[in-house]
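Colleague: What follows is a protein structure lacking sequence information:
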């Protein structure tokens, strides 16, 4: 992937370039799934975190859990979750808007004072399209999309996943971008497009400092 391709991954529809990664260990909690699916989702998160060279933890000192994933059938269900409206501002109108759009997923991020990710909320409405996907595919896709603050249109045309040997895997070029973004010499937050050139340079060096 060249610099233009990497830059596009973090350039929002407004034209703003914005990269952010997690600034603290990730502590996931999953709602609305059975034990088998829970294990699959957490396994996917662990795999992507390991790929990034980042860390997970048992608890977040500020929030307890800082990555919350909700699986449900109707957007209205979210408004009934106790205290969720304290974590996600304007939850009711957001759910109404997403329902009107027929959306089947939404991600909301919170950031620390420096702009690094400190929490993420993933909402997945299990419509027929998503229900038809293998749990492993759905879990890996969500794990990839919360490891960084990607552009709102980064994967609108193509998935971050691909088929290899009959199995769904992370596209190698996307994995390389994640590893480069989490390289210890790289900033946790970047707003200048020149950051994309630095990512490409890290990829070319294998992400080794």
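Modeller: Cool, the structure landed. This one's a predicted model, so the numbers in the text were calculated from it and none came from an experiment.
Colleague: CA only for contacts and neighbour counts going forward, please
Modeller: Noted.
Colleague: which residues of the protein fall in strands?
Modeller: Secondary structure of the chain by DSSP state E: the strands cover 19-20, 28-31, 67-72, 105-111, 117-125, 161-164, 167-170, 189-190.
Colleague: Pick the most buried one from those.
Modeller: Most buried of the strands of the chain, by mean neighbour count (mean count of other CA atoms under 10 Å): strand 19-20, with a mean of 24.
Colleague: Comparison target, given below:
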């Protein structure tokens, strides 16, 4: 594989700004729900979720016994709208201060993860404020990018310099092959769902060679 990721590159993708290494994948079937889109966009988002979950060889389900839905994706125009979503403050602690910070930062997207007792991902909330920048992104590209960034607990700086997507000659954006291979490796059932030791990057790298 010409685009093989080196162990150091893999380690960097899961090393946070504070220098700690943390890898985590979903520990349960993914049950998505999408708010604020029309039927066409809903189909695109759910198609992206299904494609990435299939790539990871993970599972989806109709309902989560604990939460009902455990992957919630919100599309909206103004951060203030989140304050009006019923019961969202129960699912997202300190919602008010968070909204204040996101407004101050001028952010157009934010992801929150929740974890089970073992540290595996049990839920994720994806917030997309459809400003001029995000509104200019094709729905297929936006959906794929967000789901890729939600299927694993990447570092907070993992894709700041380079997108997980790449352009084909015709201009269509697709998942970079090396990132797809890493996602598949991350869901190898032999590997733990959670790892805090950087040596986990070596175990992931070893599985890339067999893809």
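Modeller: Yep, it's here. It should be emphasised that the depicted structure is a prediction, and the values quoted were computed from it without experimental measurement.
Colleague: TM-score of the superposition?
Modeller: TM-score of the superposed chains, computed with TM-score structural alignment, normalised by the length of structure 1, equals 0.98; 206 aligned residues with a CA RMSD of 0.5 Å.
Colleague: Kindly reformat the strands of structure 1 as JSON lines and extend each row with distance to residue 98 of structure 1.
Modeller: Listed next are those as JSON lines, based on distance: least, CA to CA, whole Å:
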{"stretch": "strand 19-20", "distance to residue 98 of structure 1": "25"}
{"stretch": "strand 28-31", "distance to residue 98 of structure 1": "19"}
{"stretch": "strand 67-72", "distance to residue 98 of structure 1": "13"}
{"stretch": "strand 105-111", "distance to residue 98 of structure 1": "8"}
{"stretch": "strand 117-125", "distance to residue 98 of structure 1": "10"}
{"stretch": "strand 161-164", "distance to residue 98 of structure 1": "25"}
{"stretch": "strand 167-170", "distance to residue 98 of structure 1": "27"}
{"stretch": "strand 189-190", "distance to residue 98 of structure 1": "28"}
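Colleague: and residue 136 of structure 1, what pairs with it in structure 2?
Modeller: Matched across to structure 2, residue 136 of structure 1 falls on residue 140, judged by TM-score structural alignment.
Colleague: Let me see the contact set for the nearest residue to residue 128 of structure 2 once chain neighbours are set aside.
Modeller: Nearest residue to residue 128 of structure 2, sequence neighbours excluded (CA to CA, 6 or more residues apart in numbering): residue 109, at 4.5 Å. The contact partners of residue 109 of structure 2, taken as CA atoms under 8 Å, 6 or more residues apart in numbering, are 126, 127, 128, 129.
Colleague: Residue 133 of structure 2 versus residue 109 of structure 2, what's the distance?
Modeller: Distance, residue 109 of structure 2 to residue 133 of structure 2, using CA to CA, to the nearest Å: 11 Å.
Colleague: Then residue 139 of structure 2?
Modeller: 12 Å.
Colleague: How about residue 208 of structure 2?
Modeller: Relative to residue 133 of structure 2, and taking CA to CA, residue 208 of structure 2 is found at 34 Å.
Colleague: which one of the two has more residues nearby?
Modeller: residue 208 (21 against 9; other CA atoms under 10 Å).
Colleague: so what corresponds to the more buried one in structure 1?
Modeller: By TM-score structural alignment, residue 208 of structure 2 lines up with residue 203.
Colleague: and what of residue 66 of structure 2?
Modeller: So residue 66 of structure 2 corresponds to residue 62, using TM-score structural alignment.
Colleague: quick one: that match from residue 134 of structure 1, how far?
Modeller: 34 Å.
Colleague: Residue 114 of structure 1 too?
Modeller: Counting by CA to CA, the gap from residue 114 of structure 1 to residue 134 of structure 1 is 37 Å.
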